[in-house]
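In: show me how the following folds:
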Amino acid sequence: MNFEQLKPEIEKITQKTEGTVNDKLLSICTLLEKHIPYYNWVGFYFKNGDKNELKLGPYVGEPTDHTIIPFGKGICGQVAVSNKNFVVPDVAAQDNYIACSITVKAEIVIPIFVNGENIGQIDIDSNTPDPFTEADERFLEFVCEQVASIL
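Out: Predicted coordinates:
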């Protein structure tokens, strides 16, 4: 499935009346990981209450020890501070990178805004070097807008 084919599937998930928010988030992770070959780990991080840290939410992929990430640390922590998309074509070239797996070559993180506030993000790791394009960014921004509508 390409991005345009996935959009209605994302909308279907977010518009379902049954299931919890976490169930829907996990369904989105599963859908993306299954249909986009270079999305090898797909997960959500959310602001942890009033603390300056992110807490791991639903995800699909290898287990991670990074269940709490301080603001400013790693790619996710930097997005929590900058409020901007962060595309990393080569994680080995990043000084402030938290390695989750030796197989990860690239990462993309897109913030989720609710009422103008950055409350979380979608984080995607790829085992493929430099796979992410502007089309990935636009699609994941769409996904984050849909997610924001259920939070």
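
In: from now on I want contacts and neighbour counts done on CA atoms only, so please keep to that.
Out: Will do.

In: and Gly72, what does it touch?
Out: Residues in contact with Gly72 (C-alpha atoms under 8 Å, 6 or more residues apart in numbering) are Gln78, Val79, Ala80, Val81.

In: which residues of this protein fall in helices?
Out: Secondary structure of the chain (DSSP state H): helices located at 3-15, 21-35, 74-82, 134-148.

In: closest to Phe113 out of those helices?
Out: helix 134-148 (6.4 Å; C-alpha to C-alpha).

In: and the angle from the closest one to helix 21-35?
Out: 160 degrees (axes from the mean of the first three to the mean of the last three C-alpha atoms, to 10 degrees).

In: gap between helix 134-148 and the chain center?
Out: Using C-alpha atoms, centre = their mean, to the nearest Å, the distance from the centre of helix 134-148 to the centre of the chain it belongs to is 10 Å.

In: swap in stretch 101-112?
Out: 8 Å.

In: likewise for stretch 55-66?
Out: Worked out by C-alpha atoms, centre = their mean, stretch 55-66 lies 10 Å from the chain centre.

In: can you give me the end-to-end distance of it?
Out: The separation between the terminal residues of stretch 55-66, taken as C-alpha to C-alpha, to the nearest Å, is 9 Å.

In: what residues sit buried inside it?
Out: Lys55, Leu56, Gly57, Pro58, Tyr59, Val60 (16 or more other C-alpha atoms under 10 Å).

In: how close does the residue sitting nearest the centre point of the chain get to Thr17?
Out: The residue lying closest to the centre of the chain (C-alpha atoms, centre = their mean) is Ile122, at 1.7 Å. Distance, Ile122 to Thr17, using C-alpha to C-alpha: 22 Å.

In: please provide the structure for the following sequence as well, for comparison with the first:
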Amino acid sequence: MAEDLVITRDASKEAQYQSIIPQIRALLYGETDFVANMANVAAALKEQFGWFWVGFYQVKNDELVLGPFQGPVACTRIKRGKGVCGTSWAEAQTIIVPDVEEFPGHIACASASKSEIVLPLIVNGEVIGVLDIDSEVLNKFDETDQLYLEQVIAILLNR
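Out: Below is the predicted model of the structure:
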């Protein structure tokens, strides 16, 4: 299915999400391996939007551990409450950061990253990981991204 993705970069942000979300749903349909599904979600989002970095961290032994991603090498482990990812985990909420230099305690895994959105993956009231997306452009993410990326997470978590 991955080679069948239809990429629509010349459309509005909303239209791009409306195009890629059904494709992600089809890509994950019937596949039960969570790691494989995270990998395909990261790849599909990176292909569609061309963001600097797209990936997942999973909660393991009380820290976030790097999971499937697309982009340059990344921080491997993040403590709860540290940086944007650790804060999203601790607060169990989406965090949109227009300028990462202004986020208290930001962890600079890559100096090219300028803005970020992190969404928690919540199962039975517990955060099991986060979806982390970085851009080299300031103010790249907004409530539209949050709305549609939450739909992507719902698909990933089979909801």
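
In: now the TM-score, please.
Out: TM-score for the superposed pair, counting by TM-score structural alignment, normalised by the length of structure 1: 0.90. Supporting figures: 145 aligned residues with a C-alpha RMSD of 1.4 Å.

In: circling back to that earlier point, of the helices of structure 1, which is nearest Lys51 of structure 1?
Out: helix 74-82 (11.8 Å).

In: which residues touch the closest one?
Out: 45, 53-54, 69-72, 85-86, 96-98, 109-111, 118, 120-121, 123.

In: are any of these buried, and which?
Out: Neighbour-count burial within those applies to 45, 53-54, 69-72, 85-86, 97, 109-111, 118, 120-121, 123; the criterion is 16+ other C-alpha under 10 Å.

In: to which residue of structure 1 is Pro98 of structure 2 aligned?
Out: Applying TM-score structural alignment, one finds that Pro98 of structure 2 aligns to Pro89 in structure 1.

In: tell me who's in contact with its match.
Out: With C-alpha under 8 Å, 6+ apart, Pro89 of structure 1 has these contacts: Lys105, Ala106, Glu107, Pro129, Asp130, Pro131, Phe132.

In: cool, Ala92 of structure 1 as well?
Out: Ala92 of structure 1 touches Lys105, counting by C-alpha under 8 Å, 6+ apart.

In: next one: it from Ile108 of structure 1, what distance?
Out: Counting by C-alpha to C-alpha, the gap from Ala92 of structure 1 to Ile108 of structure 1 is 14 Å.

In: how about Asn52 of structure 1?
Out: Applying C-alpha to C-alpha to Asn52 of structure 1 and Ile108 of structure 1 gives a distance of 21 Å.

In: okay, those two: which has more neighbours?
Out: Ile108 (24 against 14; other C-alpha atoms under 10 Å).

In: is it true that the more buried one touches Asp125?
Out: Yes - counting by C-alpha atoms under 8 Å, Asp125 is a contact partner of Ile108 of structure 1 at 6.7 Å.

In: find the residues that touch each one of those two.
Out: By C-alpha under 8 Å, 6+ apart, no residue touches both Ile108 of structure 1 and Asp125.

In: quick one on the thing from earlier: give me the buried subset of the contacts of Gly72 of structure 1.
Out: Gln78, Val79, Ala80.

In: and the last one, what's its match in structure 2?
Out: It refers to Ala80 of structure 1. Using TM-score structural alignment, Ala80 of structure 1 pairs with Trp89 in structure 2.

In: what about Glu47 of structure 2, neighbour count?
Out: 18.

In: quick one: it from Ile133 of structure 2, how far?
Out: Following C-alpha to C-alpha, the distance that separates Glu47 of structure 2 from Ile133 of structure 2 is 13 Å.

In: and for Gly125 of structure 2?
Out: From Gly125 of structure 2 to Ile133 of structure 2 the distance is 23 Å (C-alpha to C-alpha).

In: which one's more surrounded, these two?
Out: Ile133 (26 against 8).

In: what lines up against the more buried one once you look at structure 1?
Out: So, by TM-score structural alignment, Ile133 of structure 2 is matched to Ile124.

In: pull out the buried positions in stretch 131-142 of structure 1.
Out: Pro131, Phe132, Glu137, Phe139, Leu140, Glu141, Phe142.

In: now do the contacts for the fifth one.
Out: Spelled out, that is Leu140 of structure 1. Here Leu140 of structure 1 is in contact with Ile110, Ile122 (criterion: C-alpha under 8 Å, 6+ apart).

In: all set now, cheers.
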